[in-house]
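Chemist: below: sequence and its predicted model.
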Amino acid sequence: MNMNSLQQYTSHHTSAFSPAPDQTQLTSSMNLLMLGTASGMLLHWLVWDRIGGSLGMFVWTVLSCAAMLWLNRHQNKGWRLELLGWSTVMASAALLAMLRDADQVMLLMFLVMLLSLGMMFYRSRGELLANATLPRVFMTALSLPARILLSIFPALDTVIKSSWRGGSQISAVFRGVLLAAPLLFVFVLLFASADAVFNQQLQRIGDLVNALTPTTPLITLILIVLATGLLSCSVMQTVHSSDVSVNDQSQQLWPGMRVTLGQTETAILMGSLALLFTTFVILQTSYLFGGRELLEVRSGLTLADYARRGFFELLVVAALTMGVLMALASVHCHQGLFRRLGAVLIVCVLIMLLSSIYRLNLYVEQFGLTMARVVALTVMLWLGISLLGFAATVLRGNSRGFLAGMVISGMACCLLLGVINPARTVAIININHALSQNSRLDLDYLSSLGADVVPEVLNSLSEATAPDYFCRVVIGTYSRWYNDARDWRDWNAARAAAHQRFMAHLETC
């Protein structure tokens, strides 16, 4: 737990002699607690211990977004519209998770939802997305978990002070317990590790607590705390004028960075990278785009061997280059050299990304497609957009909007991947490749992609195989793909469609 974040949330009520909260604070705290309690209970009922990417998750997300909008109903119109936009992104990601069944897609949709929440939290602190800097983004990322875990306590503190006499003393005791709990936890673990007798007594106490504590109410309580924290991330906080002035003047990714690189250091660092990248690109273009015969002669590899190599390595090169450019943009260096040589690096990396796409095309022709390469292609698209954005902003001496654009473009790429249904695309390409090459279809791999591929696989097998063999495949894979989601909370569009296809083919078998 971040102690600075803990102090931030407790300093708002630092003393037993602090004045009682006004009616507005009390109403806001009561609304947050009531909606957080309802959201936590719904989270337990709709999402907890349910199948991932289901209707229950989508319903809970929509209701939580509606609660966020209601909590901010008295804020200015601009913030409410922006909050509506991020809520729409969260609901769209939850919808795509309900429509798809591939694990990779669901993971990316959850990432989009988390980033949307982070953007809400960043804006609720009074920060402007266009003026985002690396220190502020890092501090927001570090304080977000503390916000989610601790935001229920200031609201409870406000209600206690307003509802009971002696509430200030109760709040002081509560804050003391909150400060002491992490230290007690650490020391108890150390003592248990140091002494066997102490550890045995601790285990006995733990067993007794487990026997006396009902599991379901405890889980609900934890989920209420988390849900209240999630809702609080959308509540606009007080903006200090000093923070706004610093933020509005920021033109660097890392304002205040004291590291300085002179002209010589900048020339050596950027020049050596530019020379290496340019040499590699020239060698690549001399044979990579010159046809398959020239490629095999110059590389000394067969087309199949060459197709396997280089795709992920060049993707890592692009990511590292993006990191190097952002790091150099955060220090004081010779701007003329940085901009010129940085432009050279970006052009070279963009050519490398085109080379990676060409390698991917060769791989698909030889072996088919995998989800790992589809996800990598999505990352490649995002890096390409980010590099172009870097060239249009930071290299021109103004970083305004770059970091926000980088995050938003990444979210857009993830949503685009969910829309195109990548698992189905992989299945179609691999089926066509197996038919054209008269090779064996890897059903084990396709089955690992989830229910998205079931319709395509069953259709292709029914047309290309004998009825007896097809029926054996259907019966053998039915239990692997089928999930009997009789509870409406577990409903998923891809799994429901797969179930219908299985039942239709099983009737003919």
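Modeler: Perfect, thanks for sending it.
Chemist: alpha carbons only for contacts and neighbour counts from here, please
Modeler: OK.
Chemist: now Ser64. Nearest residue, chain neighbours left out?
Modeler: Ser39 (6.6 Å; CA to CA, 6 or more residues apart in numbering).
Chemist: flag every buried residue along the strand or helix carrying Glu365.
Modeler: Taking DSSP states H and E as the criterion, Glu365 maps to helix 335-367. By 16 or more other CA atoms under 10 Å, the buried positions in helix 335-367 come out as 335, 337-339, 341-353, 355-356, 358-360, 362-367.
Chemist: helices or strands up against that helix?
Modeler: Here helix 335-367 touches helix 263-287, helix 303-308, helix 311-329, helix 371-392, helix 422-437, going by 3 or more CA pairs under 8 Å, 6 or more residues apart in numbering; DSSP states H and E.
Chemist: and the residue nearest to Ser64, what does it touch?
Modeler: By CA atoms under 8 Å, 6 or more residues apart in numbering, the contact list for Ser39 reads Trp60, Leu63, Ser64, Ile224, Ala227, Thr228.
Chemist: please apply the same query to Leu441.
Modeler: Leu441 sits next to Asn430, Ile431, Ala434 when contact means CA under 8 Å, 6+ apart.
Chemist: take those and lay them out in a markdown table including neighbour count.
Modeler: Below are these laid out as a markdown table (neighbours: other CA atoms under 10 Å):
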| residue | neighbour count |
| --- | --- |
| Asn430 | 23 |
| Ile431 | 23 |
| Ala434 | 16 |
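Chemist: got the buried residues for stretch 499-509?
Modeler: Buried residues in stretch 499-509, counted by 16+ other CA under 10 Å: His499, Arg501, Phe502, His505.
Chemist: just those residues: which are in strands?
Modeler: Counting by DSSP state E, these place none of their members in strands.
Chemist: what's the closest of these to Trp164?
Modeler: Closest approach between the buried residues of stretch 499-509 and Trp164, by CA to CA: His499, at 56.9 Å.
Chemist: so that closest one sits right up against Tyr482, yeah?
Modeler: Yes - counting by CA atoms under 8 Å, His499 does reach Tyr482; the two are 6.1 Å apart.
Chemist: and Gly418, how far from Val112?
Modeler: Computed as CA to CA, to the nearest Å, the Gly418 to Val112 distance reads 11 Å.
Chemist: should've said Arg100
Modeler: Applying CA to CA to Arg100 and Val112 gives a distance of 15 Å.
Chemist: take a look at this one as well, against the first:
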Amino acid sequence: MDLRAARRLGVGAPAPGRTSRCLPAGRASRAPTVRPPRRQPRGREHGAPVHRGGDAWPRGRPRRPGARRPRGGPALRPPLAAGAYARRAGPAGRCGRDRCVRGAGPARSRRRSRTADGPARRRRLVLWSSVRRRAAWTVVSALLSVGLGALVVLRAAEWLPVLVLLVVGLLVTTALTGARRLGALLLGPPAWVLSAVRGLPLLQRTLATTRGHRLLWPVVRTVVLSAVALVVFGGLFASGDAVFGAWVDRLLPDVDLVLADTLVLRAFLWFFVAGVVLAGTYLALNPPPVERAATPSPRTVTRPWEWAVPVGAVVAVLLGFLVAQASAMWGGHDFVRRSTGLTYAEYVHQGFAQLTVATALTLGTIGLAGRVAPRRTRGDRLLLRALLGTLGVLTLVVVASALFRMAVYQEAYGYTVTRVLVDLFELWLGLVVVMVLVAGVRLSGRWVPRAALLAGASMLLALGVADPEARVAGANIERYEQTGRLDLVYLASLGPDATPVIAERLPDQLAACVLANLRHDTDPDPLWGWNLGRARAAEAVPAGSDAQSPPEEGGQGCLRVIGEDGR
């Protein structure tokens, strides 16, 4: 044993040749007996404090005489416990200095990570805060929603934002709830509305948390109460005394009634949009199980003829309709007039709406038959594919007939935006029928509702990019150049998107008559309300240009219809 170890243990080494006074006689020549150091309790290595489930004196602070031992509350005990019992969790039973003495380090690091993650959570949007934000359908829905939302800035048509909001709402709710079946897709928008009610407890807890703020709510209460007192008492005294009322009029600025109404409307819209966004955020964080809440699948029938006979009846009716269509096509206008007493244009226009409804009902028939038909044997599956495939093909013929009827009617009476939208809807129905036929090959149509929604949103996006009002105006002008027939009243009813085409392609006199109704739309928009369609219309029609006023009905001046009685 060396001298340093002996001094560390408090034992003095005897000088050579001398007998230590601490040792008995006769044992001077032997080395002093050194006892091993007393084993310290766990957690006491390197001078760390011992945690016995109670209070502990923190290391690093000298204990003054008379000072009380700090109580280990909930915030102090876990770090001390982590430092005292770090040896148990250490590798190979070792206890390092940082683990035993600085046990509060891990707790501090965890607290720091939570604080740094807070701003990232607050920056999330509705789709970004969804639990399904990494799904492919969510990404596609977000891209389509952004593209459809851009149409509101690019086009000035008043009907386009309505369709955009409907389609974007379906896309967002489908992405947030993960709906796949048709019933689940239809439950998505009601789930968004009900999220405003489901989120009320969370809003109450949030307000209760912020109510404990020492400065925020006192300032808010003071401002609100002061404003109410000023309005109530100031209004009473201003209306009761003329001099005081004159002073109040001088102090308050003059506010235009139109500007005041606009501000009130904008405030209401802001409040409404904020509520919609908050409800959508709650729907993204807590999506309801719409797939389980949708209508359950009906029981399959036991006998194949229970579903085959009704479907066969529909097939027979469609075959009779196709025979009638072939007779009218081969017989021509004379056959139609002799058989019905109608012109061919009246004949094709009369049944277009009915054909569109029949197409939608046929799709419903195919879907219902596919759910109730048995598929146990190979014969059942073959019968299902044969009947539903025949019904789908005949439905495609009905779609083609409806599109042909609308094309003939537009050639006879002109083009309108409504007819273009109906054509687009009928074309979308035909595309859905094709999807159903493809799904019938494997008798699995789980993907059809989402694919139909994706196709509809894509077609609406393509329609908005194509500028439908400008194309309708151009088609009517081409028809006027070929036939000499034009409905000036309808051209004047089109929005600013059609103004550049009308000003460029119509003769000056007719263009002046049509653009007279658009004079109030040539004023420049403010920055927050800028629109590409209105900006192009303002460039096409200068504010100082002369134009005739639109005539009253039965008056002279600009003609209402050229060469026909418009329909």
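Modeler: Done, it's in. Here the structure is a predicted model, which is why all the values come from computation and not from measurement.
Chemist: tell me the counterpart of Ser493 of structure 2 in structure 1.
Modeler: Taking TM-score structural alignment for the superposition, Ser493 of structure 2 sits opposite Ser448 in structure 1.
Chemist: please report the distance of that match from Val137 of structure 1.
Modeler: Ser448 of structure 1 is 36 Å from Val137 of structure 1, by CA to CA.
Chemist: comparing the two, which shows the higher neighbour count?
Modeler: More neighbours surround Val137 than the other of Ser448 of structure 1 and Val137, with 19 against 14 (other CA atoms under 10 Å).
Chemist: can you tell me the helix or strand for the aligned partner of the more buried one in structure 2?
Modeler: Matched across to structure 2, Val137 of structure 1 falls on Leu185, judged by TM-score structural alignment. Taking DSSP H and E as the criterion, Leu185 of structure 2 maps to helix 182-198.
Chemist: counting contacts, what elements does that helix pack onto?
Modeler: helix 160-177, helix 257-285, helix 290-293.
Chemist: which residue range of structure 1 does stretch 422-433 of structure 2 align onto?
Modeler: Here stretch 422-433 of structure 2 aligns to structure 1 at residues 376-387, judged by TM-score structural alignment.
Chemist: just the buried residues of the matching stretch, please?
Modeler: Residues of stretch 376-387 of structure 1 classed as buried: Ala376, Leu377, Thr378, Val379, Met380, Leu381, Trp382, Leu383, Gly384, Ile385, Ser386, Leu387 (neighbour count, 16+ other CA under 10 Å).
Chemist: ok, now stretch 336-355 of structure 2?
Modeler: Val336, Leu342, Tyr344, Ala345, Tyr347, Val348, His349, Phe352, Leu355.
Chemist: how close does the first one sit to Thr173 of structure 2?
Modeler: This means Val336 of structure 2. 48 Å.
Chemist: same thing with the third one?
Modeler: Computed with CA to CA, the distance linking Tyr344 of structure 2 and Thr173 of structure 2 is 45 Å.
Chemist: surely Ala516 of structure 2 touches Ala547?
Modeler: Yes - here Ala516 of structure 2 reaches Ala547: they are 5.7 Å apart, a contact under CA under 8 Å.
Chemist: was I right about Ile224 of structure 1 contacting Gly40?
Modeler: Yes - if you go by CA under 8 Å, Ile224 of structure 1 and Gly40 touch, sitting 3.9 Å apart.
Chemist: need the contact list for Val399 of structure 2.
Modeler: Neighbouring residues of Val399 of structure 2 by CA under 8 Å, 6+ apart: Leu355, Thr356, Thr359, Glu426, Leu427, Leu429, Gly430.
Chemist: map it across to structure 1 for me.
Modeler: Aligned partner of Val399 of structure 2 by TM-score structural alignment: Leu353.
Chemist: in ChimeraX, how would I select just the buried ones from the contacts of Ser39 of structure 1?
Modeler: Per 16+ other CA under 10 Å, the buried members of the contacts of Ser39 of structure 1 correspond to this ChimeraX selection:
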select :60,64,224,227,228
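Chemist: pick out whichever of the contacts of Ser39 of structure 1 sits closest to Gln201 of structure 1.
Modeler: Scanning the contacts of Ser39 of structure 1 for proximity to Gln201 of structure 1, where the rule is CA to CA, the winner is Ile224, at 31.0 Å.
Chemist: hang on, Leu342 of structure 2 packs against His333?
Modeler: No - in this structure, Leu342 of structure 2 is not within contact of His333 by CA under 8 Å, at 9.0 Å.
Chemist: how near is the most centrally placed residue in structure 2 to Val514 of structure 2?
Modeler: Centroid-nearest residue in structure 2, with CA atoms, centre = their mean: Val172, separated by 3.3 Å. Here Val172 of structure 2 is placed at a distance of 40 Å from Val514 of structure 2 (CA to CA).
Chemist: okay if I get the helices and strands packed on helix 182-198 of structure 2 as a markdown table plus distance to Val372 of structure 2?
Modeler: A markdown table is the format used below for those (distance: least, CA to CA, whole Å):
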| stretch | distance to Val372 of structure 2 |
| --- | --- |
| helix 160-177 | 26 |
| helix 257-285 | 33 |
| helix 290-293 | 19 |
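Chemist: among the ones you listed, which comes closest to Ser226 of structure 2?
Modeler: Per CA to CA, nearest to Ser226 of structure 2 of those: helix 257-285, 21.1 Å.
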